[in-house]
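In: Just need the structure, nothing else, for what follows:
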Amino acid sequence: MTTDPLFGRWTARIDQHLHGILPDPDTAPQGLHQAMRYAVLGNGKRMRPLLVHASGALFGADPARLDAPASAVELIHAYSLVHDDLPAMDDDALRRGRPTTHVAFDEATAILAGDALQALAFALLAQAPMPPALAVECLRVLAGAAGAAGMCGGQALDIDATGRRQALPDLERMHALKTGALIHAAIRMGALCGGAGADDLARLDGFAGALGLAFQVRDDILDIEASSEQLGKTAGKDAAQDKSTFPALLGLEGAKARLEALAIDMHHALAPFGPRAEALSALADLAIRRSH
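Out: All right, here's what the predicted structure looks like:
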């Protein structure tokens, strides 16, 4: 299987589905609907919905069954970025190479857009064309990953830790929630849609844990080595806000070594699946080699 054309087809399918499920920007309330589309349809990497498709493909899932969970996880991710960029949070003006949603619209509209995207994600899963028990399980997985035991909890820990040095285990736990939980949910939802069993899900949990951490280590490295133009967001923001990062705790070369060790962990976790896991393996490589 050649992964690049496959990823291109999946990305086109994801974007088409997102275009279709987002509200019409010409219907009232236009400002809210326009902000929702602005937040989602920018130049995102679509890593999380791609993981849904790759994990589902590993078990032969019908692509039509993967559309709802793939879009739902991207909507949650997009909402989280809108809220993370707000003045009360990270206070950033640049995202995906253009003004953040609260800058392009206004702060109140951005808050409402994030709220509406989160609600739309769960509505999408609730009415997805899949057996009701599977839909409920996908709802449970995504809700858990998005809430206080996942992404929101990780963001709260991040805020609490700003301005003080964290121990490495605390930093890893924070990012396992803030970044890793949604990646784990994407992989698990795709596998569930393909009928994966308990042993396979456990193997994928190990892969997802390593990938979520690797994704953040790479982000921290890029925050040092890449420009704002390359990243599409403000470079050097972590250092400016005195946040603990993997390079700050391990040194830049130590962070790169940690990234390579995580790459080995990911490939070991996928090894029992053989060539069937080629797409997941390629996404893992993409995540740790990316330049933005």
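
In: only C-alpha atoms for contact and neighbour calcs from this point on.
Out: Will do.

In: Compute the distance between the residue nearest the centre of the chain and Asp220, please.
Out: Closest to where the C-alpha atoms of the chain average out (C-alpha atoms, centre = their mean) is Arg48, at 4.7 Å. Distance of Arg48 to Asp220, computed by C-alpha to C-alpha, to the nearest Å: 19 Å.

In: what's near enough to touch the residue nearest to the centre of the chain?
Out: Ala70, Val73, Glu74, Leu182, Ile183, Ala186 (C-alpha atoms under 8 Å, 6 or more residues apart in numbering).

In: Tell me the one of those residues nearest Ala123?
Out: The nearest member of the contacts of Arg48 to Ala123, counting by C-alpha to C-alpha, is Val73 at 12.1 Å.

In: Would you do the same for the sequence below? I want to compare the two.
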Amino acid sequence: MLKTAISQYQQRVDHQLGHQIDALEDIEPKLKAAMKHGALIGGKRIRPFLVYAIGDMLKVPLESLDPCAAAIECIHAYSLIHDDLPAMDDDALRRGQPTVHIAYDEATAILAGDALQTMAFEILSKPIVGINAAQQIAMIATLAKASGYSGMCGGQSIDLNATDKQIDLQSLIQLHSLKTGALIVAAVELAIIAGKIDANEKQALIDFAKAIGLAFQVQDDILDITGSTEEIGKPQGSDLEANKSTYPQLLGLTGAQETAENLIQDALSALAKLPYNSQLIEEFARFIIERRL
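Out: Take a look at the predicted model:
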């Protein structure tokens, strides 16, 4: 069930992304190609999956969710393009393929990331079936906050400044709650805005999103040690080589694995408070720490 849903939603958002990029004027074919390389390089499409799966659970038509899924993946793709740059993590591989600055050049990669970021908000600003103007403004504000200083960019800056330093667990949690968790929470929030739920149900879904956002990063840190380059799509041990603070470094491998499991249990407890059939979302929560990439 989960595997089929992930594949279907992945194909759906990839179609949306391809259509959005192909529809651009051919002002600069190289930049357009770099954007497509960065946006369609592969991956499980975790954030779009959450938009679709949570939205579907709340009885929101998929057509109303397509722009949200495409927009959040544009932001994620831009963040990865910039994250791979020499000034940041300096990675040559992403999902088993050359990163954008390797496949093209550094300046083109920066511009491709910039263009995908702005495209996200262009997508959300166009009319969306079944979504009113107030909802659209809320969606734009949600994605902007999660992407910027108070979210992903702030977390990335903390991460860069923490390199070659020993930070405590609370600081690491804050770092990843912003760098990785903010966009995952935003994916759930976008679906919530598109649907109609009460305050308690909304809080349960936000608690779920925060837990799986952290669990996702803990598992990433674990895979950096236990996974192969082929499995994880980037050089194995790259975080250790870059002397980054990670959960296994602070807690040990077993401690990190226990932390990931505890976070998933927190996520499942939050879902149990909802009056919906959340089986698919529960399966997804388990997938977060069982995945090999």
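
In: show me what contacts Thr118 of structure 2?
Out: With C-alpha under 8 Å, 6+ apart, Thr118 of structure 2 has no contacts at all.

In: Which residue numbers in structure 1 does the helix or strand encompassing it align to?
Out: Here Thr118 of structure 2, judged by DSSP states H and E, is contained in helix 106-125. Using TM-score structural alignment, helix 106-125 of structure 2 corresponds to residues 107-126 of structure 1.

In: what's the mean gap between the matching stretch and the aligned bit of structure 2?
Out: Between stretch 107-126 of structure 1 and the corresponding residues of structure 2, superposition yields a mean separation of 0.3 Å, by mean C-alpha distance after the TM-score superposition for structure 1.

In: Any of the contacts of Arg48 of structure 1 buried? List them.
Out: Buried by 16 or more other C-alpha atoms under 10 Å: Ala70, Val73, Glu74, Leu182, Ile183, Ala186, out of those.

In: now these as JSON lines including secondary structure?
Out: Shown next, in JSON lines, are the buried ones among the contacts of Arg48 of structure 1 (DSSP: H, G, I helix; E, B strand; the rest coil):
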{"residue": "Ala70", "secondary structure": "helix"}
{"residue": "Val73", "secondary structure": "helix"}
{"residue": "Glu74", "secondary structure": "helix"}
{"residue": "Leu182", "secondary structure": "helix"}
{"residue": "Ile183", "secondary structure": "helix"}
{"residue": "Ala186", "secondary structure": "helix"}
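
In: quick one: which of those residues is nearest Ser55 of structure 1?
Out: Relative to Ser55 of structure 1, and with distances defined as C-alpha to C-alpha, the nearest of these is Ala186, at 8.2 Å.

In: helix/strand/coil for the residue lying closest to the closest one once chain neighbours are set aside?
Out: Excluding its sequence neighbours, the residue lying closest to Ala186 of structure 1 (C-alpha to C-alpha, 6 or more residues apart in numbering) is Val52, at 5.0 Å. In three-state terms, and counting by three-state DSSP, Val52 of structure 1 is helix.

In: Map Val52 of structure 1 onto structure 2.
Out: Match for Val52 of structure 1 (TM-score structural alignment): Val51.

In: Could you measure from its match over to Ala242 of structure 2?
Out: As judged by C-alpha to C-alpha, Val51 of structure 2 and Ala242 of structure 2 stand 33 Å apart.

In: So these two - more neighbours on which side?
Out: The neighbour count for Val51 of structure 2 versus Ala242, taken as other C-alpha atoms under 10 Å, is higher for Val51 (29 against 12).

In: My guess is that one contacts Val185. True?
Out: No. Counting by C-alpha atoms under 8 Å, Val51 of structure 2 stays clear of Val185, with 9.9 Å between them.

In: downstream neighbour of the helix holding Thr118 of structure 2 in the secondary structure list?
Out: Counting by DSSP H and E, the next helix or strand C-terminal to helix 106-125 of structure 2 is helix 133-147.
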